[in-house]
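Asker: no sequence for this one, just the structure:
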C-alpha cells in the first residue's frame, strides 16, 4: 500500500497526507453490487402457476339443510350444536340418519326423480381443534350426507374486490 506525501506548512515535502482514499472502497462496493444483482435472481426461485379466481358466493340456506355449530369447551372437550340444541356424537349420528330418512320419504322414496338431499353446513369456531370439526364431518358422512360445507365469514370488503 502506497502512502502519499504532500507539502507541509513548514515547507517540508515529506509530510504524510491525512485524507482517506475512498476509491478502493467505492470499487469494492460496486463489485459487491454487481455480484448481488447477478446472484439474487438465481437464489429466489419462483414457480410459474395460475392461481384460481376466488369469488364470494353466498350460500342459499334451505329449510331442510342441517346447521351445525362446533366449538371447544373450556375443559377441552368438543361441543356440537344441531341448530341451538347441544348434541353428543351418537345423538348427532341418530338425528342425521332420521333427518335423511324423513327427507327421502317426503320426496317420494330413494328412486324418486329429482331427489334433492339436504346439505350439512358446519360452522366452526376459530379456536376449535380440528379433531372436533373432523368428528362432526365423519358423523355426518356416516349418516349419509353427501354434501357437507363450511360456513365462514369473508374478510371485510371481500365482496367489493371481485
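Answerer: Great, that's in hand. These numbers come from a predicted model, not from an experiment. Numbering: from 1, shown residues only.
Asker: going forward, measure contacts between C-alpha atoms and count neighbours the same way
Answerer: Fine.
Asker: which parts of this protein are strands?
Answerer: Along the chain, the stretches classed as strands by DSSP state E are 5-6, 15-16, 66-72, 78-82, 85-87, 120-124, 148-150.
Asker: helices along the chain, start to end?
Answerer: Using DSSP state H, the helices of the chain run over 23-43, 89-106, 130-143.
Asker: same list, those helices, but as CSV with mean neighbour count and distance to residue 83 please.
Answerer: CSV is the format used below for those (neighbours: other CA atoms under 10 Å; distance: least, CA to CA, whole Å):
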stretch, mean neighbour count, distance to residue 83
helix 23-43, 10, 53
helix 89-106, 16, 11
helix 130-143, 17, 14
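Asker: mind checking those helices for the one nearest to residue 66?
Answerer: helix 89-106 (8.4 Å; CA to CA).
Asker: for comparison:
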C-alpha cells in the first residue's frame, strides 16, 4: 500500500488513493450478480384462466317506497293506497331477479305505519327490504 512516510521531504508523500482493491471488489460483485440473475428470473409457467367481459349477475332493480308523516305511501314517487300497494308488491315479488325495496320514512312517521308497510312487503313475497336514512338531517 502506498502510504506517506514519516520523513519531511515532499517527494515521498503520495496523496493518491490506491483503487486496485476497489476495482477487485467491484469485479467480484459483478461476477456474483451475473451468476445470480438467471436464478432470480426462474419462473414457473402456469396456464391462467382468461377473464370475460360479460357481467355474471344482473343487478336487481330497486323500488323506492316512501312514507310521509301523514301515512301516505309513495311507490317510486307516485302515491298509492293500501290496496294498490298490495297489488304492486305482489307483482314485484314475481319478477326475476326479485327487486329490492328501499324504504324511506320521515322522522315524524309513526312506527305502526312503517311496520304495516314492512308486513305488507313480507306477506307479498318481497325478501329484501332496505332502510334509507339521511345522516345529515338535524334533529328538531
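Answerer: Arrived safely. The structure presented is a predicted model; accordingly, all values stated were derived computationally and were not measured.
Asker: need the helices of the first structure in JSON lines with distance to residue 73 of the first structure, can you?
Answerer: Shown next, in JSON lines, are these (distance: least, CA to CA, whole Å):
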{"stretch": "helix 23-43", "distance to residue 73 of the first structure": "47"}
{"stretch": "helix 89-106", "distance to residue 73 of the first structure": "15"}
{"stretch": "helix 130-143", "distance to residue 73 of the first structure": "10"}
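Asker: of all those helices, which one is nearest residue 79 of the first structure?
Answerer: helix 130-143 (7.9 Å).
Asker: and the closest one, what does it pack against?
Answerer: strand 66-72, strand 78-82, helix 89-106 (3 or more CA pairs under 8 Å, 6 or more residues apart in numbering; DSSP states H and E).
Asker: stretch 120-129 of the second structure maps to which residues in the first structure?
Answerer: Across the first structure, the stretch matching stretch 120-129 of the second structure (TM-score structural alignment) is residues 139-148.
Asker: residues in contact with the matching stretch?
Answerer: 89, 92-94, 96-97, 100, 117-122, 137 (CA atoms under 8 Å, 6 or more residues apart in numbering).
Asker: measure it end to end?
Answerer: 11 Å (CA to CA, to the nearest Å).
Asker: re earlier: tell me which two in the contacts of stretch 139-148 of the first structure are the farthest apart.
Answerer: Most distant of these, by CA to CA, are 89 and 117, 21.5 Å apart.
Asker: if I look at the residue nearest to residue 73 of the first structure when sequence neighbours are not counted, how far off is residue 131 of the first structure?
Answerer: Excluding the flanking residues, the one nearest residue 73 of the first structure by CA to CA, 6 or more residues apart in numbering is residue 79, at 6.2 Å. Look at residue 79 of the first structure and residue 131 of the first structure: by CA to CA, they are 11 Å apart.
Asker: list the buried residues in the longest helix anywhere in the second structure.
Answerer: When the second structure is parsed with DSSP H, its longest helix is helix 20-40. Neighbour counts using 16 or more other CA atoms under 10 Å place no residue of helix 20-40 of the second structure among the buried ones.
Asker: related to what we said a few turns ago, got JSON lines for the strands of the first structure, with distance to residue 26 of the first structure and mean neighbour count too?
Answerer: Listed next are the strands of the first structure as JSON lines, based on distance: least, CA to CA, whole Å; neighbours: other CA atoms under 10 Å:
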{"stretch": "strand 5-6", "distance to residue 26 of the first structure": "22", "mean neighbour count": "13"}
{"stretch": "strand 15-16", "distance to residue 26 of the first structure": "23", "mean neighbour count": "13"}
{"stretch": "strand 66-72", "distance to residue 26 of the first structure": "62", "mean neighbour count": "21"}
{"stretch": "strand 78-82", "distance to residue 26 of the first structure": "65", "mean neighbour count": "19"}
{"stretch": "strand 85-87", "distance to residue 26 of the first structure": "73", "mean neighbour count": "13"}
{"stretch": "strand 120-124", "distance to residue 26 of the first structure": "60", "mean neighbour count": "21"}
{"stretch": "strand 148-150", "distance to residue 26 of the first structure": "60", "mean neighbour count": "14"}
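Asker: fine by me, we can end here.
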